[in-house]
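Enquirer: Sequence plus the predicted model coming up.
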Amino acid sequence: MAQFDGIEALCDGQFWADGSFINGSAVPNFTTCFQHTVLVFVPCAFFWLLFPIFLAQLHRIRVKKDYTSLHWSALLCIKCVLTIILGILSLFILGKSIYSLERDETVPTINFIYPSILFVTMVGISACIVLAKIHGMVTSGILHLTWIVFLICGAPEFYAWLQRVSTSELLENTELARCIAYLIWYPIVVVQAFLFCFADPRRRWITELTMKYNRSPELDSSFLNRLTLWWFNPIPIVGARKDLELEDLFQLNEGNTSAYLIPRWEALWLPAMQKYNEKKQRLINEDTSIAYRKQTSKSDGLKVESDGVALETKSEVKPPSIVWRLFLMFRYEILTATAVKLMSDVLQFASPFLLKYELKSLFLFQNVTLKS
């Protein structure tokens, strides 16, 4: 296709013309060009677009100084080592392409680009893991979702290599190296997506304090745990056995306590009330002056006007809005929840239209895509 000429020149092949996909196989097969461009660039771009948000989260934790750094637990070490292995595999694929080029073999330009991007991304993820360890961040939704996107986008290439291996198709030396590297790469990505479902443990003394004072485990739980509210399970379990008492409940997180919220509220409310009182006092003084001048004019039998308008008492000053101050206080939480609710409503609204296209004549992956 003419619109893909630039990409096809990089790949030295077709971008969107795989016959097995067009003819409708049970599982879609994408072209090698599509696998090494879109299916590589999407997860990498996803990570780098959210990287500034990750740094902002770290900055917020550093300012609050709530937690000390994490220790090198077995889980944290495995996460870091596996990410480094993925970076090494990316360098291996890049090195193999350079070696093939030196042997005067034809190597598509994309074979130098996509492993380089993968290597830089793995370096970035490794840096994020170390930074999270230093600042005491036990979990990161950005890193977890990044591995999920890698898992989804990497499945077509993994399936394509399995197809070629299962049919005993002969592979050239370069393709064989890439095949072996990817058959190692993708299972590691699957393992990483699973490992990031768990939070990195804090130091033992912090864990002991949490248990001793019955602190809420929410902030020590993983991203997936918080999404599913799995950390809250002990409360209903205890409630099913006996009536809940105050001692059975978790302590409030610091961000939900009055000691934290009252200063934030006063920082917004007190200046607004001060401005309101100043305006009100100014209005009272002006009304007093106007009333005095009216009384004087009546006693003299005169009608006094100011700028051509009869002197009248001004309307009262409106008090500051409580709702607006509450919005300013929780603006990030409200905006985030509103955006999520909006996306949910749009998906619910579009669901009947998408399900209308679900047909028995469609293949499994097409129906699954429409349902999801």
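Expert: Looks like it came in fine.
Enquirer: From now on I want contacts and neighbour counts done on CA atoms only, so please keep to that.
Expert: Will do.
Enquirer: could you pull out the strands for this structure?
Expert: Using DSSP state E, the strands assigned to the chain run over residues 305-306, 309-310.
Enquirer: got the contact list for the residue lying closest to residue 129 once chain neighbours are set aside?
Expert: Of all residues not flanking residue 129 in the chain, residue 80 sits nearest, at 6.8 Å (CA to CA, 6 or more residues apart in numbering). Going by CA atoms under 8 Å, 6 or more residues apart in numbering, residue 80 touches 126, 129-130.
Enquirer: most neighbours, which of the residues you listed?
Expert: Highest neighbour count within those: residue 129, with 21 neighbours (other CA atoms under 10 Å).
Enquirer: what's the distance between it and residue 81?
Expert: As judged by CA to CA, to the nearest Å, residue 129 and residue 81 stand 11 Å apart.
Enquirer: swap in residue 327?
Expert: 44 Å.
Enquirer: Could you do residue 101 as well?
Expert: In terms of CA to CA, residue 101 sits 30 Å off from residue 81.
Enquirer: Kindly tell me how buried the nearest residue to residue 238 once chain neighbours are set aside is, as a neighbour count.
Expert: With sequence-adjacent residues excluded and distances taken as CA to CA, 6+ apart, residue 238 is closest to residue 244, at 7.0 Å. Residue 244 has 13 neighbours, counted by other CA under 10 Å.
Enquirer: here comes the other one, which I'd like you to weigh against the first:
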Amino acid sequence: MAEACAARTDNVFGPAVSCPTTFDFTLLFEQSILSIGPSTLFLLLVPLQLLRLYRTSIKTVPNIAYWIKLTVAIALLGLQVTLLILWAHHDTIQTAIPAAALSLTTALAIVILSAFGHNRSGRPSSLLSIYLLASIFLDAVQARTLFIRRRPSSIAATFTAGLVVKVLLLAVESRSKRGYLRKPYRRYPPESTSGIFNRTVLWWFNSLFIGGCRKILSLEDLFSPDDTF
């Protein structure tokens, strides 16, 4: 009964449905607002980011972090290909294939931006970090709905696997590149090499605070003025 109810109601924009007793957003609403919308916005911003990076020089030395990021990003791309194929076989929602196709395109853009930005930016990509964080929360809502609706288990499992890979990708993308920057850039202050999350909560100040607890700080202990990459 739940499957029949879901088939009828999930093609309604919603935003909410009780099917039969669980209050939840419809898949049409979630895929339109939580998937297609953010993916479109991200894809519009990626070319601007790539153009900016293209005009800068390479700032890192060869390192294993590049290959770790690339491996995780390609794994996400593979899962999105699988998800698109699964939706094509079990398509009952109007927005299923468009949302999956946009997610696949977004995953490809993530691979390109991650590979390109890793070498040409001295700090983690703000655009990539913000999108991945937002996408994780939005995908968690959709994953819950897929399991509630008792959609084909392969779709729910693949979608959830993609969510887990995004969490892992966010973790590796948010790490500082300070350890493998080229010599001219290693002298930059932590503020210049920290990612958006680090700068938002002023986490880069911790080493200064710890030093201040152990001794009286001098001018030599302070960071040099901020530089922009």
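Expert: Received the coordinates, thanks. The structure displayed is predicted, hence computed values, not measured ones.
Enquirer: circling back: would you mind finding the match for the residue nearest to residue 238 of structure 1 in structure 2?
Expert: Counting by TM-score structural alignment, residue 244 of structure 1 lines up with residue 217 in structure 2.
Enquirer: try residue 223 of structure 1
Expert: Looks like residue 223 of structure 1 aligns to residue 196 there (TM-score structural alignment).
Enquirer: For that match, give me its contacts.
Expert: 124-126, 129.
Enquirer: Map those residues onto structure 1 and name those still in contact.
Expert: Retained in structure 1 by both residues aligned by TM-score structural alignment, their matches' CA atoms under 8 Å are the following of the contacts of residue 196 of structure 2: 124-126, 129.
Enquirer: can you tell me which two in the residues you listed are farthest apart?
Expert: Distance extremes for these: the farthest pair is 124 and 129 at 7.6 Å, using CA to CA.
Enquirer: Show me which of these two is the more surrounded one.
Expert: It is residue 124, of residue 124 of structure 2 and residue 129, that has more neighbours when counted by other CA under 10 Å, with 23 against 20.
Enquirer: Now for the more buried one: which residues touch it?
Expert: Contacts of residue 124 of structure 2 by CA under 8 Å, 6+ apart are 118, 173-177, 193-196.
Enquirer: now swap in residue 138 of structure 2 and tell me
Expert: Taking CA under 8 Å, 6+ apart as the test, what residue 138 of structure 2 contacts is 34-35.
Enquirer: mind checking what it lines up with in structure 1?
Expert: In structure 1, residue 138 of structure 2 lands on residue 153 (TM-score structural alignment).
Enquirer: that older thread, can you tell me which of the kept ones among the contacts of residue 196 of structure 2 lies nearest to residue 33 of structure 2?
Expert: Distances from residue 33 of structure 2 to these, taken by CA to CA, are shortest for residue 129, at 19.8 Å.
Enquirer: how about that closest one, what's its partner in structure 1?
Expert: Per TM-score structural alignment, residue 129 of structure 2 is aligned with residue 144.
Enquirer: In contact with its match, which residues?
Expert: 193, 196-197, 223.
Enquirer: Dump the residues you listed to a markdown table, plus distance to residue 68 of structure 1.
Expert: Listed next are the contacts of residue 144 of structure 1 as a markdown table, based on distance: CA to CA, whole Å:
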| residue | distance to residue 68 of structure 1 |
| --- | --- |
| 193 | 26 |
| 196 | 21 |
| 197 | 22 |
| 223 | 19 |
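Enquirer: which of those line up with contacts in structure 2?
Expert: The contacts of residue 144 of structure 1 retained in structure 2, by both residues aligned by TM-score structural alignment, their matches' CA under 8 Å: 193, 196-197, 223.
Enquirer: one step back: just the contacts of residue 196 of structure 2 now: which is nearest residue 30 of structure 2?
Expert: Nearest member of the contacts of residue 196 of structure 2 to residue 30 of structure 2, counting by CA to CA, is residue 129, at 21.7 Å.
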